[in-house]
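S.K.: pasting the sequence and the predicted coordinates here, then a few questions.
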Amino acid sequence: MASSPTFGETKYLVAVDLDEASIARSTPDIEHERAVAIYDLIEENAFAPVGDAPDAGPYRLALAIVENRLALAVTREDGSEVVTHVLSLTPFRKIVKDYFLMCSSYFEAIRTASPSQIEAIDMGRRGVHNEGSQILMDRLAGKIEVDFDTARRLFTLICALHWRG
């Protein structure tokens, strides 16, 4: 894990767990996408609960859906509790829907469109993904500090939680 000057050497995630009781299992393909999203997030991230002691990490993150809200339970690597934040999923509904539409268009274009059309759709898809990542950063402001790349990976995981197959 490369350290960032803003985050320090211990401000990162070492594990992300999904609550099986609240996040329904899905098709093998979607389970694979969720696993890849978690792997990408763990592989490289900058993550720091606001107000936690310096060098108190690394952290574990448990995600659950509780009453249509996203619960983010943060613990230390040893399992001791740090904080739990609950975010409304409402601000994410439209952007996740838009992202799925862009992904669908992209995968359809791969089969039939010209390279320049595929590139244009992909740029749009990335733009929507960036917008969702910024919404997530805004929702986490004052709660959990993440860099933009980590917000992108977390947004990918939030999308993966919504995939039903």
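M.R.: Happy to help now that I have it.
S.K.: when you work out contacts or count neighbours from here on, use the C-alpha atoms and nothing else.
M.R.: Noted.
S.K.: secondary structure element holding the residue nearest the centre of the chain?
M.R.: In the chain, the residue lying closest to the centroid (Cα atoms, centre = their mean) is residue 154, at 1.3 Å. Using DSSP states H and E, residue 154 maps to helix 148-162.
S.K.: second structure for comparison follows:
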Amino acid sequence: MGDAKHRRRLMSVTLDEVSIGRGNPDQEHERAVAIWDILEANSFAVPGDDGGPYCLNISLVEKKLALDIRRESGDAVIVHVLSLTPFRRVIKDYKLICDSYYAAIRSATPSQIEAIDMGRRGLHDEASELLRERLNGKVEVDFDTARRLFTLIFALHWKG
């Protein structure tokens, strides 16, 4: 399968255990689910490079995410360092609304839960667009892939 769609994707996502560290079982589960979701369906390409599918290794370097993108063969394509500073507010807000959502599930009415969930989805969409903007010119991802990548970024910050 050598078509462009097959090449414009991630075939693996790994986390650097040395810089990111392992989380508690809940954190590890959230990270694993986020990675599975990314690999299940994604659109990922490096502008000017048609050598995908790609392998992505994520590490933490001086409180920034280093996205080490390689070809299936292991050959380096690019390392993009992504500052997390622009994401601080949205990650904080997303955590608050997720906490509210999980609390609401226990005691709120369906319409209250739906309203909180709509807010959560709106923040997730905002974070996804921010991620696409921050990757612009370095990595091309569609909106759904950006959403899944933000879920993983959030899971890296989540304290169970």
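M.R.: Sure thing, it's come through. Predicted model only: the values in this text are computed from it and were never measured.
S.K.: quick one, helices of structure 1?
M.R.: 28-43, 90-112, 115-140, 148-162 (DSSP state H).
S.K.: most neighbours per residue, which of those helices?
M.R.: Highest mean neighbour count of the helices of structure 1: helix 148-162, a mean of 21 (counted as mean count of other Cα atoms under 10 Å).
S.K.: read off where that helix ends up in structure 2.
M.R.: Counting by TM-score structural alignment, helix 148-162 of structure 1 pairs with residues 143-157 of structure 2.
S.K.: how close does the matching stretch sit to structure 1?
M.R.: With mean Cα distance after the TM-score superposition for structure 1, stretch 143-157 of structure 2 departs from structure 1 by a mean of 0.3 Å once superposed.
S.K.: wait, which of the helices of structure 1 is closest to residue 50 of structure 1?
M.R.: With respect to residue 50 of structure 1, and counting by Cα to Cα, the nearest of the helices of structure 1 is helix 115-140 at 9.6 Å.
S.K.: map residue 43 of structure 2 onto structure 1.
M.R.: Aligned partner of residue 43 of structure 2 by TM-score structural alignment: residue 46.
S.K.: quick one: the residue lying closest to its match once chain neighbours are set aside from residue 76 of structure 1, how far?
M.R.: Leaving out its chain neighbours, the residue that sits closest to residue 46 of structure 1 by Cα to Cα, 6 or more residues apart in numbering is residue 12, at 4.7 Å. Separation of residue 12 of structure 1 from residue 76 of structure 1 (Cα to Cα, to the nearest Å): 10 Å.
S.K.: before we move on, what about residue 112 of structure 1?
M.R.: Applying Cα to Cα to residue 112 of structure 1 and residue 76 of structure 1 gives a distance of 48 Å.
S.K.: about what we covered before: residues contacting the residue nearest to residue 46 of structure 1?
M.R.: With contact taken as Cα atoms under 8 Å, 6 or more residues apart in numbering, residue 12 of structure 1 is in contact with 1, 45, 46, 47, 48, 57, 58, 59.
S.K.: can you list which of those are found in strands?
M.R.: 47, 48, 59 (DSSP state E).
S.K.: count of residues packed around the last one?
M.R.: I take that to be residue 59 of structure 1. 24 (other Cα atoms under 10 Å).
S.K.: before we move on, what about residue 11 of structure 2?
M.R.: 20.
S.K.: test my guess that it contacts residue 45.
M.R.: No - assessed by Cα atoms under 8 Å, residue 11 of structure 2 is found out of contact with residue 45, at 11.5 Å.
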